[in-house]
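*Asks:* The sequence and its predicted three-dimensional model are supplied below.
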Amino acid sequence: MIKIICARPFDYDRILALLQHGKLLTDDVMAAGTRYWVAQTDSGELAACAGMEFGEDAVLFRSLAVYEDYRGEGLALRLIERALDEAKAEGYHHAYCFSTRAADYFQRIGFQQVPVTQLAKALPDVPQVMRFAAIGKLPGEKAWWKALR
């Protein structure tokens, strides 16, 4: 059985390894205020991870990765639902994410494509937005939004 839990400090190296394995950006992934969840087997093996950065009224979902052996088991959706449920419970009203590779997936689970400028305006001070702005990556990104109700 695989359970979704909040990441603990000893999970961070494993999260970084999974993100690198998936060729995802790892700059600022452990910035202060960023929260992670992991999908973990009963034996403690890391199967998947996801993170979230927090603004005033919105959150930025980031760093979703699933090891190949665990794909097709619904772990990505379970991680997204857990993260968004916690954000909603804490009073956040909007969730955003960047994705150029998983557009169809995010649309299927209720995200709508929005201008990158909307995301950047809603979350100007979160680490991933600041990093993308600093390295000139914002114009080439695709932004996604979902209301948290």
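*Replies:* It's in.

*Asks:* from here on, contacts and neighbour counts on C-alpha atoms
*Replies:* Fine.

*Asks:* biggest helix in the protein by residues?
*Replies:* Counting residues, the longest helix found in the chain (DSSP state H) is helix 75-89.

*Asks:* Would you mark the buried spots in that one?
*Replies:* 75-76, 79-80, 82-84, 87-88 (16 or more other C-alpha atoms under 10 Å).

*Asks:* How about stretch 29-39?
*Replies:* Per 16+ other C-alpha under 10 Å, stretch 29-39 contains these buried residues: 29-30, 34-39.

*Asks:* ok, now stretch 16-25?
*Replies:* So for stretch 16-25, counting by 16+ other C-alpha under 10 Å, buried means 16, 18-19.

*Asks:* take the one below as the second:
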Amino acid sequence: MPIRKAVAADLTGIQNLLLANGLPAQDVSGALIEGFLVAEDARGTIVGSGGLEQLGSSVLLRSLAVTPELRGTGIARELVAQLECHARSLGRQEIWLLTATAERFFERVGYERVSRDEAPREVRLCRQFAALCPATAACMRKRLPPNPLPDADGRLESS
């Protein structure tokens, strides 16, 4: 399944996917779309999305969704892996998120549940934390290893 950087024309498709999955979509805007990736099926329909919202020196993984019939096929895992790689390229060492429904998925890909109080101030003050996600949503964090460096032959080191 091809995954690519989202463009402005994808906004409605992303919002529709989020709404179909019971996720907040009202704050996903043209300004926020720059940090999003989308997965498309063979017809060009958006079947997965996820994004990074930069909040000062922190980053929030948000709006991860996959159409129900394609869950369990690795799309969400690949979206998260690519978003984490992007966060590392931005110099970020950790990613924060809130989830009311996917805590087990995020645990499987290396996120840990933490207290909301542990989140940096700029994350706690964002709209996702302050208003859009319920207080019962799990706050999770992943500390990111640095991007691997290429060795003398151009291959990535596994460190």
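*Replies:* Okay, I see it. All figures in this text were calculated on a predicted structure; none of them were measured in a lab.

*Asks:* Superposed, what's their TM-score?
*Replies:* Between these two chains, after superposing, the TM-score reads 0.86 (TM-score structural alignment, normalised by the length of structure 1); 144 aligned residues with a C-alpha RMSD of 1.9 Å.

*Asks:* Need the buried residues of helix 75-89 of structure 1 in TSV (columns: distance to Asp104 of structure 1).
*Replies:* Below are those laid out as TSV (distance: C-alpha to C-alpha, whole Å):
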residue	distance to Asp104 of structure 1
Leu75	17
Ala76	14
Leu79	17
Ile80	15
Arg82	20
Ala83	20
Leu84	19
Ala87	23
Lys88	23
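
*Asks:* so which of the buried residues of stretch 16-25 of structure 1 would you say is closest to Pro139 of structure 1?
*Replies:* Leu19 (22.5 Å; C-alpha to C-alpha).

*Asks:* Show me what the helix or strand where that closest one lies is packed against.
*Replies:* Element membership for Leu19 of structure 1 (DSSP states H and E) is helix 12-21. In terms of contacts (3 or more C-alpha pairs under 8 Å, 6 or more residues apart in numbering; DSSP states H and E), helix 12-21 of structure 1 is packed against strand 46-54, strand 58-66.

*Asks:* Tell me roughly how far the first one lies from structure 2 on average.
*Replies:* Yep, that's strand 46-54 of structure 1 we're talking about. For strand 46-54 of structure 1, the mean deviation from structure 2 after alignment is 1.0 Å (mean C-alpha distance after the TM-score superposition for structure 1).

*Asks:* Can you list the buried residues in that strand?
*Replies:* 46-54.

*Asks:* need the residues you listed in JSON lines with distance to His94 of structure 1, can you?
*Replies:* Shown next, in JSON lines, are the buried residues of strand 46-54 of structure 1 (distance: C-alpha to C-alpha, whole Å):
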{"residue": "Leu46", "distance to His94 of structure 1": "28"}
{"residue": "Ala47", "distance to His94 of structure 1": "27"}
{"residue": "Ala48", "distance to His94 of structure 1": "24"}
{"residue": "Cys49", "distance to His94 of structure 1": "21"}
{"residue": "Ala50", "distance to His94 of structure 1": "17"}
{"residue": "Gly51", "distance to His94 of structure 1": "15"}
{"residue": "Met52", "distance to His94 of structure 1": "12"}
{"residue": "Glu53", "distance to His94 of structure 1": "12"}
{"residue": "Phe54", "distance to His94 of structure 1": "10"}
